[in-house]
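Student: give the three-dimensional model of this entry:
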Amino acid sequence: MLLLALLTTHFVASLAEPRLIQQLRELGLANLLEQEVRPNVPRNSASYDFIVVGAGAAGCTLAARLSENPQWRVALIEAGGVENIAHLTPVMAGQLQLTASNWNYHSVPQRLACRGMNNHECALPRGKILGGTSSMNFMIYNRGNRRDFDAWAERGNHGWSYDEVLPYFLRSESAQLQGLEHSPYHNHSGPLSVEDVRYRSSLVHAYVRAAEQAGHSRTDYNGQSQLGVSYVQANTLNGRRHSAYSAYIQPVRRLRPNLHVFPFTRATRVLIDVATKSAQGIELVYKQRTYKFRAHKEVILSAGAFNSPQLLMLSGIGPEDNLRAIGLPVVQALPVGKLLYDHMCHFGPTFVTNTTGQTIFPTSVTLSDILSFYLAGNPATRLSSIGGVEALTFLKSPRSQRPDDWPDLEFIFVAGSLASDEGTALKMGANFKDEIYDTLYRPLQLASQDHFTLLVMQFHPKSVGRLWLHNRNPFTWPKIDPNYFQNEEDVEYLLDGIKEAIRITQMPALQALGTRLLDRPVPGCEDQRFGSDDYWRCSIRTMSYTLHHQVATCRMGPATDPTAVVSPELKVHGMRKLRVVDTSVIPISPTAHTNAAAFMIGEKAADLIRGDWL
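Tutor: Now for the predicted structure:
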């Protein structure tokens, strides 16, 4: 990515020129110039009606909605900083995992997965920035399946059926999707932009046709039926990333004196009145000084699937055995972190083609692309590609026991691979070993060989992980064990997906491009016959790759559910004035990329809270 880095650096350095500054403002890109140089500074014992911890998709949504009431003072606490030009450039998504915008979590060493990673540790990227993971992810907008939400409701989570949550998805959405202008499944007036990715390679057109030839119908996967193939829908606005911060907070921040945003501020525990089991406020650290904020109405944790359970446990809310083992007093015994579901996928298979100039390599990005993207506002350059992701396919496994309209697998079509950035960001961000890159991908890079990858992801894993604390220090990571592939059937689902991916590439539309499977054996799998089922099983356990979809660490459920941490109203069981509002409350692994659900959860939580306090 050296060329792109040099060109982008040159462009950023030129931003001081008045002519360019005026052009950016005319193009609606003034936020590139306004980098929050004067963040709010905490004041000890400051009081607010609501304190929201974590400025990700749910937290930004919730803070924006609550602060619509001018009588309510709202504080939004975020450990990270502010987006810059790299965050707004979709093709740079992979590079963001190597920056301070990433919490940089890793799993504990995995016995049955992540064998291609250093120390067998899977990287678990999470956003540490205003906007949270929505400011550093790959911008895929996928809400989930009707049956996901109906299953939540069937578990006793009243108010969370599909018909009840769809209005909240729609409330957040401003869709610009070709052919779906009049769809009842899309809204055009919400804060969050959802649009087609305007840059498309010729490879993706051939792939979509091939998928149709293989029997996968065209679909709107956020519409009536998920099953089928579709060009990807993305959280971008005119070809630029549209994060939770850009959509919900930035437009109103300077207009609402009752909304105080605190970047670079780390919450360390919830302040609790033990006698009444009532949240009183938050302890936080800013520039190595400790402060306390008081909450008149509620403390709301929106810190994500890892940080929200960590904060609960640091505050004495969690499993008794874990809390006592590290010397924390037990305020409320709850199964915090006892469940962790994640979507594991296989990074591949990869296919080479006879085309030229279609795969996104660093050398394919030109100065003209950069000037067109940043100065002319062109949303159709290579820089608008969302990390190379161009299409999604939703399908059933032949072994599935689920209803026919509930997908088991997803193919993510990427116009590239780890070779797309010369073995830098994607490889390092995912913690892949050098041997993996040097053997499989470096030859593609050196030859500038056109190719594409089909990532195969399983939606409903049977393997269950967990999260726990190993000490009382709020500045150390929790221990995270996703326990990938503990249930061997998860591997078999991915094997089914790999076979179908290969079948699609044998259809006429892709064969016309000379598409063929990259037949270099994965390091560590050479003892298996290439292409056999056992070879692919080995590859699945080696090329393990997660897509930021961890859920259920603060699981939602009624008080009668022994696995539940929060109620259907998102209130922490047994506590007062304390809620969790983020994807950690999702009770089962969804048929979705979880970012869209986080916005929905934030929108619904705002109504729940307003209903209680108005």
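
Student: all contacts plus neighbour counts: C-alpha atoms, from now on.
Tutor: OK.

Student: give me the distance between residue 529 and residue 24.
Tutor: In this structure, residue 529 and residue 24 are 56 Å apart, going by CA to CA, to the nearest Å.

Student: kindly report the same for residue 97.
Tutor: Distance, residue 97 to residue 24, using CA to CA: 27 Å.

Student: more neighbours: the two, which one.
Tutor: Shown here are residue 97 and residue 24; by other CA atoms under 10 Å, residue 97 has more neighbours (24 against 20).

Student: which residue sits closest to the more buried one, ignoring its sequence neighbours?
Tutor: With CA to CA, 6 or more residues apart in numbering as the criterion, residue 97 has its nearest non-adjacent residue at 5.4 Å, and that residue is residue 429.

Student: in this structure that neighbour contacts residue 122, no?
Tutor: No. The pair residue 429 / residue 122 is not scored as a contact, 9.7 Å apart, by CA atoms under 8 Å.

Student: so these two - more neighbours on which side?
Tutor: The neighbour count for residue 429 versus residue 122, taken as other CA under 10 Å, is higher for residue 122 (28 against 20).

Student: contact partners for the more buried one?
Tutor: For residue 122, the contacting residues are 106, 107, 108, 109, 110, 114, 430, 431, 544, 545, 546, by CA atoms under 8 Å, 6 or more residues apart in numbering.

Student: buried residues, stretch 226-240. List them.
Tutor: 226-240 (16 or more other CA atoms under 10 Å).

Student: nearest to residue 560 among those?
Tutor: Nearest to residue 560, judged by CA to CA, of the buried residues of stretch 226-240 is residue 226 at 32.7 Å.

Student: please provide the structure for the following sequence as well, for comparison with the first:
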Amino acid sequence: MKYFQSLILLVALWYCKANFVQDEFADFVDYVNDYINYTTYYTLPTNNSILVNVNDSETYDYGTFDFIVVGAGTAGTLLTRRLTEVTGWKILLLEAGNDGNNFTNIPFMNLYTRNSEYNWGFTTVPQNKSCLGMVDQKCVYPTGKGLGGTSIIADSVYARGNKADFNSWSDLGLDGWSYDDILPYFIKTEKIDMNSYDAGYHGTDGLLCINYTYPNPVTYDAFLNANLLSGLSTVDYNGKNQIGIGKFQWTLDFNKKVTGGSAFIAPIIKNTTNLNVTLNAYTTKIIFSDDNGTQTATGVQFIKGGKLYNAYASKEVILSAGPIGSPQLLMLSGVGPQEDLENLNITVVKDLPVGKNLTDHPVFVGLYIRSNLTTDAGNVTYNLEQWMKGLGFFATIFSADNIGFINTKNESVEPPNVEFLTINPPTSVPAATFYNLNETYTEVFTTYNTLTDFLVYCINLEPKSRGWLKLNSRNPAEFPLINPAYYTDSNDEDIQVVYEAIQYILSLLDTEPLQAINATLVAQAPNCDYLKEESEKDYWYCAIRSLTSTLYHPSGTTKMGNSTEDSVVDETMKVHGISGLRVVDAGSMPKLVRGHPLAAIWAMAEKTADLIKNEYGEL
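Tutor: Prediction:
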């Protein structure tokens, strides 16, 4: 009798638990649906007015720390983590945004988080040689805001770049930045969880999970085999060689998107006594002291909850607010081009070329190909069920998986000048919002079938064009002016490279693997149609200028170098001529890497942490 009573009790407990789990999952499905709906109707801000709203006349003392890190983005999170390893140091990490959530943990949802509170909402100034198919000829310029920064909303591709990139940094006279110098830092950060990779180039016990996604999109094999027939080889593009084709390596922990916040800060935030993470804190000014003509950064001023605070650093202030936020804060504080600052009545602390070297990877987003294969889109419930198993396109990032690197001048010779990738997102995300498309191109994108068509991104990896970033006013509520200046190089070399990439992709349509799936070009550029009969090249040039966008890769705005004429920080990331101030983020790259900056930024943060520890005798 007792046996049957126990059995009945166990069955009852199982039934209650099963129903509880089922109810919990149903609530999660509702949560995801609600968040998708929220991002559909969310309007990105056009300025920072909500952040600078101060309703208290007093300035409060937030305390003194050894180091203040401004910006909890890609670099700031890892750098902060490494600084906390010195238990005698007290660290303040300031972030204007909030923490991530269960929605941002789902890899595929970066399609939606671009239109949420995790994006600052920047757009470029009107362009005249690119973004011509966008509203007001402005490209969107997504930049992450929150614990993890742009790693929250970007595609999280782990692509380090080419060894030639880092050797070129060293060739500029920046000691310690060659590929052999930087490779150990890539390895240190990484915790790779893949079944095939080049030995000696990857780490297995770091803080950052790197993985593939499963299963492959329906067009993956056909596109891969077409490239293999064209002469490319499969490659671990973060290993010995970069030129070739393979699967994306992602910052992915089983089914969860990995960000700087989740990898480096979340695991220690509750139990680390020497770290203060202050969210929703918008830094508006660096505090300087003048000691007999020597300027020293001694703290920062920030706004949180309608109150103004001063926080002080006994050792250093470190800016990691990204290639947009860091130069903006420097210029607001008086560090930047003298003439520009004086025109805005900002007292000049140091005349430096802040914002003068904006470099970005232009990506052509208009190459659509139709196949006879159909993606099984499913509904949110089904896709979340698959995601919990680490499967399906909710477990992918942008539903992209083929990635290739070629040299269009000679396909097999390193380094590459082009990256291409395939995207198969069976989603209803409005392309008009995603790319800021004008009315003509909004209509064009509605003709593409998200279940049968795939998009091939074509990316110029070594652009010669240089843009700039400037203050719009001395008011920190105003967004800065951003001009990526795509395709403005004098000899049209940048656009020619993208055109050559398109020609390579079109040549693949003649291969047996893509013919077998009836792969057919369906891309449209209606404002360029009049050029078709005159010149195919002119037609594609027009299409490229109409449908170029950013790939979240701005860099160079606080360039590392040895001269104050063309750089802002030295090889240790210290701002020229100012004590106690460093800038550690993509803005400090002297040259943009031939990959996705995420990995290189983390390597820069790892190295800078060691430089700091060594300087203070803690390494």
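
Student: TM-score for the pair, please.
Tutor: Put the two chains on top of each other and the TM-score (TM-score structural alignment, normalised by the length of structure 1) is 0.89; 564 aligned residues with a CA RMSD of 2.0 Å.

Student: in a helix, that's where the residue nearest to residue 97 of structure 1 is, yeah?
Tutor: Yes. Counting by DSSP: H, G, I helix; E, B strand; the rest coil, residue 429 of structure 1 falls inside a helix.

Student: any idea how far the aligned partner of it in structure 2 is from residue 41 of structure 2?
Tutor: Applying TM-score structural alignment, one finds that residue 429 of structure 1 aligns to residue 434 in structure 2. As judged by CA to CA, residue 434 of structure 2 and residue 41 of structure 2 stand 13 Å apart.

Student: just the element for residue 312 of structure 1, please.
Tutor: Using DSSP states H and E, residue 312 of structure 1 maps to helix 304-314.

Student: re the thing from before, who's in contact with the match of residue 429 of structure 1?
Tutor: Contacts of residue 434 of structure 2 by CA under 8 Å, 6+ apart are 114, 115, 140.

Student: dump the residues you listed to JSON lines, plus secondary structure and distance to residue 347 of structure 2.
Tutor: Formatted as JSON lines, the contacts of residue 434 of structure 2 follow (DSSP: H, G, I helix; E, B strand; the rest coil; distance: CA to CA, whole Å):
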{"residue": "114", "secondary structure": "coil", "distance to residue 347 of structure 2": "36"}
{"residue": "115", "secondary structure": "coil", "distance to residue 347 of structure 2": "36"}
{"residue": "140", "secondary structure": "strand", "distance to residue 347 of structure 2": "31"}
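
Student: name the residues that touch stretch 253-265 of structure 2?
Tutor: Contacts to stretch 253-265 of structure 2, defined as CA under 8 Å, 6+ apart, come from residues 72-75, 77-78, 81, 99-100, 104-107, 147-149, 151-152, 156, 207-211, 251-252, 387-391, 395.

Student: what residues in structure 2 pair up with the helix holding residue 312 of structure 1?
Tutor: With TM-score structural alignment as the criterion, helix 304-314 of structure 1 aligns to 322-332.

Student: mean per-residue distance, the matching stretch to structure 1?
Tutor: Following the fit onto structure 1, the mean deviation recorded for stretch 322-332 of structure 2 is 0.6 Å by mean CA distance after the TM-score superposition for structure 1.

Student: chain center to that stretch, what's the gap?
Tutor: Using CA atoms, centre = their mean, to the nearest Å, the mean C-alpha position of stretch 322-332 of structure 2 is found 17 Å from that of the whole chain.

Student: just checking, what packs against the longest strand that structure 1 contains?
Tutor: Criterion DSSP state E: the longest strand present in structure 1 is strand 289-301. Packing partners of strand 289-301 of structure 1 (3 or more CA pairs under 8 Å, 6 or more residues apart in numbering; DSSP states H and E): strand 46-53, strand 278-286, strand 578-580.

Student: who are the contact partners of the residue mapped onto residue 375 of structure 2 from structure 1?
Tutor: Residue correspondence to structure 1 (TM-score structural alignment): residue 375 of structure 2 is matched to residue 357. Neighbouring residues of residue 357 of structure 1 by CA under 8 Å, 6+ apart: 364, 450.

Student: change it to 10 Å
Tutor: Contacts here follow CA atoms under 10 Å, 6 or more residues apart in numbering; on that basis residue 357 of structure 1 touches 201, 202, 363, 364, 448, 449, 450, 451.

Student: check residue 187 of structure 2 too.
Tutor: Residue 187 of structure 2 touches 200, 201, 202, 203, 204, 205, 206, 603, counting by CA under 10 Å, 6+ apart.

Student: you'd agree it is in a helix?
Tutor: Yes. Per three-state DSSP, residue 187 of structure 2 lies within a helix segment.

Student: any idea how far it is from residue 204 of structure 2?
Tutor: According to CA to CA, residue 187 of structure 2 and residue 204 of structure 2 sit 8 Å apart.

Student: alright, that wraps it up for me.
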